[in-house]
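Asks: no sequence for this one, just the structure:
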């Protein structure tokens, strides 16, 4: 019976080509706009580490002075070097890593290749297993290398291809800032979205991953250039630089892996005890104020999805609603124009349910065609997004899940638009229609 109703819908389309085209276009425009913005939102708000994000936590402490203190305010987003190294040494988590961003000059030994700058990440050994970083060759360094301030380096796949021609470069020498480093690992393609482990380098954290990863301890020995936010909350002692251990400056990110809820609760208690100890020692002046958010909570708190993306999505769905209202009006006009035909069918024994189903399937048919056209418009819209000069533009691609969502939304929208016209059509009184013939 459903096949028969689809056949009737096709005949109706042929009889009312202009009206059908207007309905298809209305749904297509609404679907195209909605799916373009929804896809961008889906990409930017996704879980960067599915299955593991609930075990990764970002600790925050409040080492500030009493000046301008307001009870209940958010602690600083980063840690001092002293606190970060103390938490790392305590090893209270299943894994833990401190880190900061930086930049280095790469001095390749390859003929014809001039020195160039590369983004760097100074971190500790657990960074790689904690964040499930994929390796093409080799692996990360170990905790002993951190302690020994080793000249070890992990490089990206792109840097490996540029400097070493793409082969297995583990064990080879890479010269950075006039210092020789031994390559211990080469990353495979890796670009977490968003780049959650450090939201301080770029505005919303959608940049590329770094090209060079070095032990944090080594980076401080060599005084390599750093990047990212730094906030000094008190005056420094003469002769102490902002990156020294005793400097009252927050500039380091710290992540910890806690595999069970109990471990997370215990770690928060540890942070509170640590804060109390530092206050008793005279370092922390403010009352204990700690935070321990999991990865997704951390991203929500930092509102990594740009406000304009949220606004665009809601505007697009508002436009889709307007398109649906226009489609409702067109379907209503189309079905009411066929009142005499419906009256004859009802007089010949067709039930109201049969009439309702026929009209609803006709609306769904319009939605399916509109969905196909809307999909093409969504691809066009995403192409336009990728041309914008924003850091997340290159990520705007329609994945299989959003492809299915396009048709699901088209069918749902057409059902929603067709429900009222179909109900009005099945209320047609056969006797009145037959008398008017």
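Replies: Cool, the structure landed. Predicted, not measured: the structure shown is a model, and the values here were computed from it. Numbering: from 1, shown residues only.
Asks: from here on, just use CA atoms for contacts and neighbour counts.
Replies: Noted.
Asks: list the buried ones in stretch 329-339?
Replies: 330, 331, 332, 334, 335, 336, 339 (16 or more other CA atoms under 10 Å).
Asks: no wait, stretch 264-281
Replies: Per 16+ other CA under 10 Å, stretch 264-281 contains these buried residues: 264, 267, 268, 271, 272, 274, 275, 276, 278, 279.
Asks: stretch 412-423 now?
Replies: Applying 16+ other CA under 10 Å to stretch 412-423 flags 413, 414, 415, 416, 417, 418, 419, 420, 421, 422, 423 as buried.
Asks: same check, this time on stretch 370-378
Replies: Here stretch 370-378 shows 370, 371, 372, 373, 374, 375, 377, 378 as buried, counting by 16+ other CA under 10 Å.
Asks: burial of the residue nearest to residue 40 when sequence neighbours are not counted, as a residue count?
Replies: Once flanking residues are discounted, residue 40 sits nearest to residue 396: 5.6 Å by CA to CA, 6 or more residues apart in numbering. Neighbour count of residue 396, defined by other CA atoms under 10 Å: 22.
Asks: between all of the buried residues of stretch 329-339, which two are separated the most?
Replies: By the measure CA to CA, 330 and 339 form the most distant pair in the buried residues of stretch 329-339, at 14.7 Å.
Asks: list the contacts of residue 363.
Replies: 331, 414, 415, 417, 418 (CA atoms under 8 Å, 6 or more residues apart in numbering).
Asks: host element of the first one?
Replies: Same thing as residue 331. Element membership for residue 331, per DSSP states H and E: helix 307-337.
Asks: put this next to the first one:
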């Protein structure tokens, strides 16, 4: 029976091609506009670590100057930096109260292969962190693995590369054991991670969440010992003018510049860690630090994303406008369906005369509305891809993942078109199924 109704719907579309194309095109444009905006919002706001986002947390100890009400601006509002001083980060590492610790910062340096000339070196931003970075945040290795605990503690000159940089420097071969030169220091490759781009890149600050993942990773202590210092890229905040001449001055100061994440095996350990943070704060207050009244924070991944405003208000407003545009398009489609179905009154009367029930008529035109929605959804999906491609060119600072639909969104696009076409076709279908049999037969 379904095949029969599908055939009737297809024949009906072919009878009025211009009107059918107009309805399909209107749905397609509305779907494309809304799904382009929804895709960006969905990809920006999804949970990037769903299997353990509540067990991974960002540590915030409020050591900021009590006399200064402003730390930095986030989404147009003042806030205190979600960063730690060097002495606090080292104290948390030494206490070893979490299952895994991930302090990190970044710096700029020229990078080249061991056999390349100095003029071939390229300036890159490098992530200095701990060996736990890759397991906590889920970075997959294709060669080798992370460095050892001794490398963390001793600041050994070891490095992990991204697949992209391994392809550039070593033509994609297994480079574990090879060496590259960072600045003037020789670093041994211990691992290569595969293409990896969590969306959003939740472990950094809000304005860097959609940029590409950094291509190089070294131990934090290695940065310290080799004196890599990039004031413009380290993202550090100091009281007043603050020290700015050397890395050692920043380390000895109250400057906040190290982001610190931890992972726990259980909620109980998380609660115990927060109690440890409170005790540590009280100890520091006794020596004149941590004088601000704001409490410490231990935020899960989802809480941190919300705190940082991963999806901006402008994006939410854009989604609202896009859905309003889709509603307007569907209202036009409903009007066109009313015209089309009203013109089929004679056909309806004839079908009723030969025994078709109102339910049969409703199903027939329901199939037609669904078919219109399906074609509109498919074309809308193609237009959405074009729109996302255009946005990728317009906003090169955003990683391509932000502008890419996954299979869930693709299916949802067509499903949205079909369901809304049916929904807005209910009134025209109802009116058509209620036509007076006698008046329509007289018009034949």
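Replies: Structure received. From a predicted model like this one, the values you see are computed outputs, not experimental measurements.
Asks: show me where the second structure has strands.
Replies: 56-60, 72-74, 77-79, 100-113, 122-129, 141-144, 158-162, 179-182, 185-193, 216-219, 259-263, 297-300 (DSSP state E).
Asks: go through the ones you listed and name the closest to residue 228 of the second structure.
Replies: strand 100-113 (6.8 Å).
Asks: hmm, back to that, make TSV out of the strands of the second structure and add distance to residue 8 of the second structure and mean neighbour count.
Replies: Shown next, in TSV, are those (distance: least, CA to CA, whole Å; neighbours: other CA atoms under 10 Å):
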stretch	distance to residue 8 of the second structure	mean neighbour count
strand 56-60	56	23
strand 72-74	58	13
strand 77-79	59	11
strand 100-113	63	21
strand 122-129	62	19
strand 141-144	55	17
strand 158-162	56	25
strand 179-182	69	21
strand 185-193	55	21
strand 216-219	61	26
strand 259-263	60	24
strand 297-300	55	20
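Asks: nearest to residue 397 of the second structure, out of these?
Replies: Nearest to residue 397 of the second structure among those is strand 122-129 (14.8 Å), distances taken as CA to CA.
Asks: which non-adjacent residue is nearest residue 256 of the second structure?
Replies: Nearest to residue 256 of the second structure is residue 85, by CA to CA, 6+ apart, at 4.3 Å.
Asks: what's near enough to touch the residue mapped onto the one you found from the first structure?
Replies: With TM-score structural alignment as the matching criterion, the partner of residue 85 of the second structure in the first structure is residue 80. By CA under 8 Å, 6+ apart, the residues touching residue 80 of the first structure are 245, 247, 248, 249, 250, 251, 252.
Asks: trace residue 281 of the first structure over to the second structure, please.
Replies: Looks like residue 281 of the first structure aligns to residue 287 there (TM-score structural alignment).
Asks: sorry, back to before: wait, which of the buried residues of stretch 370-378 of the first structure is closest to residue 235 of the first structure?
Replies: Taking those together and measuring to residue 235 of the first structure by CA to CA, the closest member is residue 378, at 53.9 Å.
Asks: could you tell me where the helix of greatest length in the second structure falls in the first structure?
Replies: The residue-count maximum for a helix in the second structure (DSSP state H) belongs to helix 358-394. Alignment of helix 358-394 of the second structure against the first structure: residues 352-388, by TM-score structural alignment.
Asks: stretch 372-379 of the first structure vs the second structure, average offset?
Replies: With mean CA distance after the TM-score superposition for the first structure, stretch 372-379 of the first structure departs from the second structure by a mean of 1.6 Å once superposed.
Asks: contacting residues around that stretch?
Replies: Taking CA under 8 Å, 6+ apart as the rule, stretch 372-379 of the first structure contacts 25, 27-33, 35-36, 398, 403, 406-407.
Asks: tabulate the contacts of residue 80 of the first structure in a markdown table, adding columns for neighbour count and distance to residue 203 of the first structure.
Replies: Listed next are the contacts of residue 80 of the first structure as a markdown table, based on neighbours: other CA atoms under 10 Å; distance: CA to CA, whole Å:
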| residue | neighbour count | distance to residue 203 of the first structure |
| --- | --- | --- |
| 245 | 16 | 27 |
| 247 | 19 | 26 |
| 248 | 26 | 24 |
| 249 | 25 | 21 |
| 250 | 25 | 18 |
| 251 | 25 | 16 |
| 252 | 26 | 17 |
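Asks: need those in JSON lines with distance to residue 68 of the first structure, can you?
Replies: Shown next, in JSON lines, are those (distance: CA to CA, whole Å):
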{"residue": "245", "distance to residue 68 of the first structure": "25"}
{"residue": "247", "distance to residue 68 of the first structure": "20"}
{"residue": "248", "distance to residue 68 of the first structure": "16"}
{"residue": "249", "distance to residue 68 of the first structure": "17"}
{"residue": "250", "distance to residue 68 of the first structure": "17"}
{"residue": "251", "distance to residue 68 of the first structure": "20"}
{"residue": "252", "distance to residue 68 of the first structure": "23"}
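Asks: show me which of these is closest to residue 64 of the first structure.
Replies: Of the contacts of residue 80 of the first structure, the one sitting nearest to residue 64 of the first structure (CA to CA) turns out to be residue 248, at 8.3 Å.
Asks: map the closest one across to the second structure for me.
Replies: For residue 248 of the first structure, the residue aligned by TM-score structural alignment is residue 254.
Asks: who touches that match in this structure?
Replies: 63, 64, 85, 238, 239.
Asks: switch to 7 Å and redo it
Replies: 85, 238 (CA atoms under 7 Å, 6 or more residues apart in numbering).
Asks: please tell me how far it sits from residue 65 of the second structure.
Replies: 9 Å (CA to CA, to the nearest Å).
Asks: same check, this time on residue 295 of the second structure
Replies: For residue 295 of the second structure relative to residue 65 of the second structure (CA to CA), the value is 14 Å.
Asks: again, but for residue 333 of the second structure
Replies: 60 Å.
Asks: check residue 398 of the second structure too.
Replies: From residue 398 of the second structure to residue 65 of the second structure the distance is 34 Å (CA to CA).
Asks: same check on residue 183 of the second structure?
Replies: Distance check for residue 183 of the second structure against residue 65 of the second structure: by CA to CA, it reads 35 Å.
Asks: give me the neighbour count for residue 144 of the first structure.
Replies: Residues lying near residue 144 of the first structure (other CA under 10 Å) number 10.
Asks: before we move on, what about the one 4 residues further on?
Replies: The number of residues packed near residue 148 of the first structure is 11, by other CA under 10 Å.
Asks: grab the nearest non-local neighbour of residue 150 of the first structure.
Replies: Nearest one to residue 150 of the first structure, counting by CA to CA, 6+ apart, is residue 218 at 6.4 Å.
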